[in-house]
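# kindly generate the corresponding structure for this input.
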Amino acid sequence: LSFWGHPCARLPPTGCGEPSISPSLHHTERIIKGQNAVPGSWPWQVSLQNRFRSHFCGGSLINENWVVTAAHCEFKPLFHVVVLGGYDRTSRSGSVQVKNVVRVVTNPNWNSNTLSNDIALLKLASPTKLGPRVSPVCLPPADLHLPDNLQCVTTGWGRTSINWCFMVLLSPSQESLQQVSLPLISSSKCAKYWGSKITSSMVCAGGVGASSCQGDSGGPLVYQDGGLWTLIGIVSWGSSNCNVNTPAAYAHVSHFRNWIDSVI
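Next comes the predicted model:
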């Protein structure tokens, strides 16, 4: 599954998972190397930042009022904001919206020791203004079956040099939004790397020379289904040195669909 779309704008989407600006992907690129995304082509991507504009995690817009991210990002409404419509993570251009958060709902089964159920929902203080550069991603059904080797995409402002990359950002990230195409890995194959750390609340992807890396925590893992991009994973954890030959773990969004619906 390769996407060679041109960055031509269409009318703003009316639903979910349909960028007005088409993404352009190449299988050989990875966030470790650093492939810049087409500006505006992943309109659900958000940056979680502190009040000094420092990016520390990613997230995904799922409707005009809610963002989903990783629980381990530990978003604090008093100290943090959600930035939407950004490409350069420090920009405050006309398309950028900065939102306060009035409610953080962490999954009640989140376990910081095992990293299971690594998902949280952020309610924005005011509705997002949807448009060509800001629109929601689709959510999967609760019973979605994900085949092995399904081609997916993850995005973020992650590190592009191979260094330690566990969880939240501790060093400068990329200025421009990065993207990588990588395959889904079955739980049994993933367990060969990670053993019993892999639970039903997780999906795995990568391990074939591509990886999501530090600074991408909380960001999206998506795939295209019938022309619509669907959120199937939330960047959670991986190897301590961003090994591109080891799959990374993502919160399994389909596993949490009923919980998400009960909150939003």
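# CA atoms for contacts and neighbours, from now on please.
Noted.
# give the buried residues for stretch 68-79.
68, 69, 70, 71, 72, 73, 75, 77 (16 or more other Cα atoms under 10 Å).
# from those residues, which is closest to residue 156?
Comparing these against residue 156 with Cα to Cα picks out residue 69 as the nearest, at 12.2 Å.
# can you tell me how far the closest one sits from residue 218?
4 Å (Cα to Cα, to the nearest Å).
# how about residue 234?
5 Å.
# need the residues touching each of these two.
Common neighbours of residue 234 and residue 218 (criterion: Cα atoms under 8 Å, 6 or more residues apart in numbering): 59, 69, 70, 119.
# in JSON lines: the residues you listed, plus secondary structure and distance to residue 174.
Output for the shared contacts of residue 234 and residue 218, formatted as JSON lines (DSSP: H, G, I helix; E, B strand; the rest coil; distance: Cα to Cα, whole Å):
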{"residue": "59", "secondary structure": "strand", "distance to residue 174": "16"}
{"residue": "69", "secondary structure": "strand", "distance to residue 174": "19"}
{"residue": "70", "secondary structure": "coil", "distance to residue 174": "20"}
{"residue": "119", "secondary structure": "coil", "distance to residue 174": "24"}
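# now do stretch 250-264: distance to the chain's middle.
Taking the mean of its C-alpha atoms, stretch 250-264 sits 14 Å from the chain's own mean (Cα atoms, centre = their mean, to the nearest Å).
# what of stretch 12-20?
17 Å.
# can you pull out the strands in this structure?
45-50, 55-63, 66-69, 80-84, 97-99, 101-106, 120-124, 151-156, 178-185, 202-206, 220-225, 228-237, 247-252 (DSSP state E).
# which residues touch residue 62?
44, 68, 136, 137, 138, 139.
# how near is residue 177 to residue 216?
Taken as Cα to Cα, the span from residue 177 to residue 216 is 10 Å.
# who touches both of those two?
155, 156, 157.
# most neighbours among these, which one is it?
Among these, the one with the most neighbours (other Cα atoms under 10 Å) is residue 156, at 34 neighbours.
# tell me who's in contact with that one.
So residue 156 contacts 45, 58, 177, 178, 179, 215, 216, 219 (Cα under 8 Å, 6+ apart).
# likewise residue 185?
148, 149, 150, 203, 204, 205, 206, 247.
# please pick the buried ones from these.
In those, the ones that pass as buried (16+ other Cα under 10 Å) are 203, 204, 205, 206, 247.
# in a markdown table, list those along with distance to residue 24.
Listed next are the buried ones among the contacts of residue 185 as a markdown table, based on distance: Cα to Cα, whole Å:
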| residue | distance to residue 24 |
| --- | --- |
| 203 | 24 |
| 204 | 23 |
| 205 | 20 |
| 206 | 19 |
| 247 | 23 |
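# one more, for comparison:
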Amino acid sequence: MGRIKLIVSLLWMSLCECKVAMYGHLQSPMFPEPYSSDLHMRWYLKVPHGYKIQLTFNHLDIQPSANCTKDSLTVLSDDEVLGKFCGQSSTDSHHPGTQPILFPVNHLWLVFETNTGPQTHLGFFIFYQVVGAVDCGLPKISDPDLMALTEENPLTTYKQNISFKCLLEYYQLVGDANFICDASGNWVSDSGQNASENPPQCVPVCGMNQETFSAGRIFGGQDAKLGQIPWQLLVNSTAIGGASLISDRWAITAGHLMITYESETPEFFGGMVDGLDQNAVRMKTEKIIVHPLFDKDPGRTDYNHDIALVKMSARVPISPKIMPVCLPQKSNGPAMEGKMGTVSGFGLTHQRLVSRLLQYGHVKEYPEATCFKKGKNVTDNMFCAGEHGVDSCNGDGGGPLVVPMVGFGSPEMPFQIKGIVSWGPSGCGDKTYYTKVENYLDWIRETMEKN
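Model prediction:
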């Protein structure tokens, strides 16, 4: 028998402007009589975008074979095989059963092929119908305290639009804001972002300060003003030191400082420039994570991997006086990229006293060859910076070195944390080694995501 080709179009009719009824049936030739061999038949079903096709196999009796390599009925959408069926009952592994199967597409090809000899198998009888328009539903918002939809009760069916917005000041939307419900039931933006797989997020604005002021010093420096270095945090318990806020839940600091606190939960203080400020923002810690490769032995020969992350037990209230600093971009040259930066902290001043007020000073990066006589191992995870008479000192450990210099930041050039105060000579006032933050970007992001 020669091959037979047949295309059947979907019957549909408009019942009214608001409803569309689309249904019908397909059957193998001569059903309910046995089908013949050497058949190749095709049916094409298509409905408007936004609708889905449901098939109900009222009867299917096709010669069983492993993986349906002999006789088969294949359901395809474009070039994708959505199902390949054969067998006589629902107990057969490739039998579709009699329950409705919903295909989330608006067009299907059904291909019936036979190559066995004369037999008694009856073929199939299928009822098809169109299930109502695609409804993407309301997208899940992971943190409703920070984000919401711009409309309270938006329409969520095919081709409808939704938009996300941040609820709090000093937060910005990362990712696309506008999405459309596509024919597959997903909220997708013009750029292809899927709101379920990769939802937009509201994150604090980083690297901004309230004002810019003239330069100063930390060792031999001048006082910072409130809101000038809003990412600066202070820990003042077992050991005094600094840290930097990098999100509304996380801070970054030095590993050598945090190993002192691994058995306790220290408080951090921020949003102040006076270490005794009773209105400072107090932050309880939930978790301290020191880099796993940092040597915790007090007799360590180097400070390699001197970095730690601290998770706060609650969201930090972002405001002009307390705001995160940006993480740096990866550079191919010197850590500070030839720029002057600013180091800050509550450590020793030129009078060798712990400062009650937040100090800051401008420093530059030095090649290793011109740095101080080390006495410790130096690695590529460190860099040396300082300036004559300007330096970080005892009590500044864990604090930030940022670029550009304080006083020169802008929305186009936000402050980035390039270094963490790590170690230096017993005498201050010249140069210090800093942990090179850009070398740990993957570890920082992975740690924050998993914790």
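# what does stretch 435-448 of the second structure contact?
250, 254, 304-307, 309, 327-331, 335, 381-383, 417-422.
# across to the second structure, which of the contacts of residue 185 of the first structure hold up?
Among the contacts of residue 185 of the first structure, the ones still in contact in the second structure (both residues aligned by TM-score structural alignment, their matches' Cα atoms under 8 Å) are 203, 204, 205, 206.
# ok, now how distant is residue 209 of the second structure from residue 131 of the second structure?
Taking Cα to Cα, one finds residue 209 of the second structure at 55 Å from residue 131 of the second structure.
# who's more crowded, the two?
When neighbours are counted by other Cα under 10 Å, residue 209 of the second structure and residue 131 differ, and residue 209 comes out ahead with 26 against 18.
# what sits against the more buried one?
Applying Cα under 8 Å, 6+ apart, the residues near residue 209 of the second structure are 227, 228, 229, 230, 320, 321, 323, 409.
# quick check, nearest of the residues you listed to residue 283 of the second structure?
residue 323 (13.4 Å).
# and the closest one, what pairs with it in the first structure?
Under the alignment (TM-score structural alignment), residue 323 of the second structure maps onto residue 135 of the first structure.
# surely its match is in contact with residue 65?
No - using Cα atoms under 8 Å, residue 135 of the first structure makes no contact with residue 65, being 11.1 Å away.
# neighbour-wise, which of these two wins?
Ranked by neighbour count (other Cα under 10 Å), residue 135 of the first structure and residue 65 place residue 135 first, with 31 against 17.
# quick one: residue 57 of the first structure from residue 220 of the first structure, how far?
Counting by Cα to Cα, the gap from residue 57 of the first structure to residue 220 of the first structure is 11 Å.
# ok, now residue 16 of the first structure?
14 Å.
# okay, these two: which has more neighbours?
Neighbour totals were compared for residue 16 of the first structure and residue 220, and residue 220 leads with 34 against 18 (other Cα under 10 Å).
# check contacts around that one.
45, 58, 59, 60, 154, 155, 231, 232, 233, 234, 235 are the contacts of residue 220 of the first structure under Cα under 8 Å, 6+ apart.
# which one of those is nearest residue 163 of the first structure?
Relative to residue 163 of the first structure, and with distances defined as Cα to Cα, the nearest of the contacts of residue 220 of the first structure is residue 235, at 17.4 Å.
# quick one: map that closest one onto the second structure.
Using TM-score structural alignment, residue 235 of the first structure lines up with residue 421 in the second structure.
# now swap in residue 17 of the first structure and tell me
With TM-score structural alignment as the criterion, residue 17 of the first structure matches residue 207.
# how close does that match sit to residue 201 of the second structure?
Plainly put, residue 207 of the second structure is 18 Å away from residue 201 of the second structure if you go by Cα to Cα.
# between these two, point out the one with more neighbours.
Shown here are residue 207 of the second structure and residue 201; by other Cα under 10 Å, residue 207 has more neighbours (25 against 21).
# circling back to that earlier point, so which of the contacts of residue 220 of the first structure persist in the second structure?
Kept across both, from the contacts of residue 220 of the first structure, using both residues aligned by TM-score structural alignment, their matches' Cα under 8 Å: 45, 58, 59, 60, 154, 155, 231, 232, 233, 234, 235.
# tell me which two in those are the farthest apart.
Across these (Cα to Cα), the longest gap, 14.9 Å, separates 58 and 232.
# which one's more surrounded, the two?
The residue with more neighbours, out of residue 58 of the first structure and residue 232, is residue 58; 30 against 23, by other Cα under 10 Å.
# surely the more buried one meets residue 48?
Yes - using Cα under 8 Å, residue 58 of the first structure is in contact with residue 48, at 5.7 Å.
# and residue 54 of the second structure, how close does it get to residue 72 of the second structure?
Distance from residue 54 of the second structure to residue 72 of the second structure, by Cα to Cα: 19 Å.
# distance check, the nearest residue to residue 40 of the first structure once chain neighbours are set aside against residue 11 of the first structure.
Closest residue to residue 40 of the first structure apart from its sequence neighbours, by Cα to Cα, 6 or more residues apart in numbering: residue 133 at 4.8 Å. Per Cα to Cα, residue 133 of the first structure is found 11 Å from residue 11 of the first structure.
# quick one: which of the two has more around it?
A direct count of neighbours by other Cα under 10 Å for residue 133 of the first structure and residue 11 places residue 133 higher, at 25 against 10.
# was I right to think that one contacts residue 43?
Yes - here residue 133 of the first structure lies in contact with residue 43, judged by Cα under 8 Å, at a distance of 4.9 Å.
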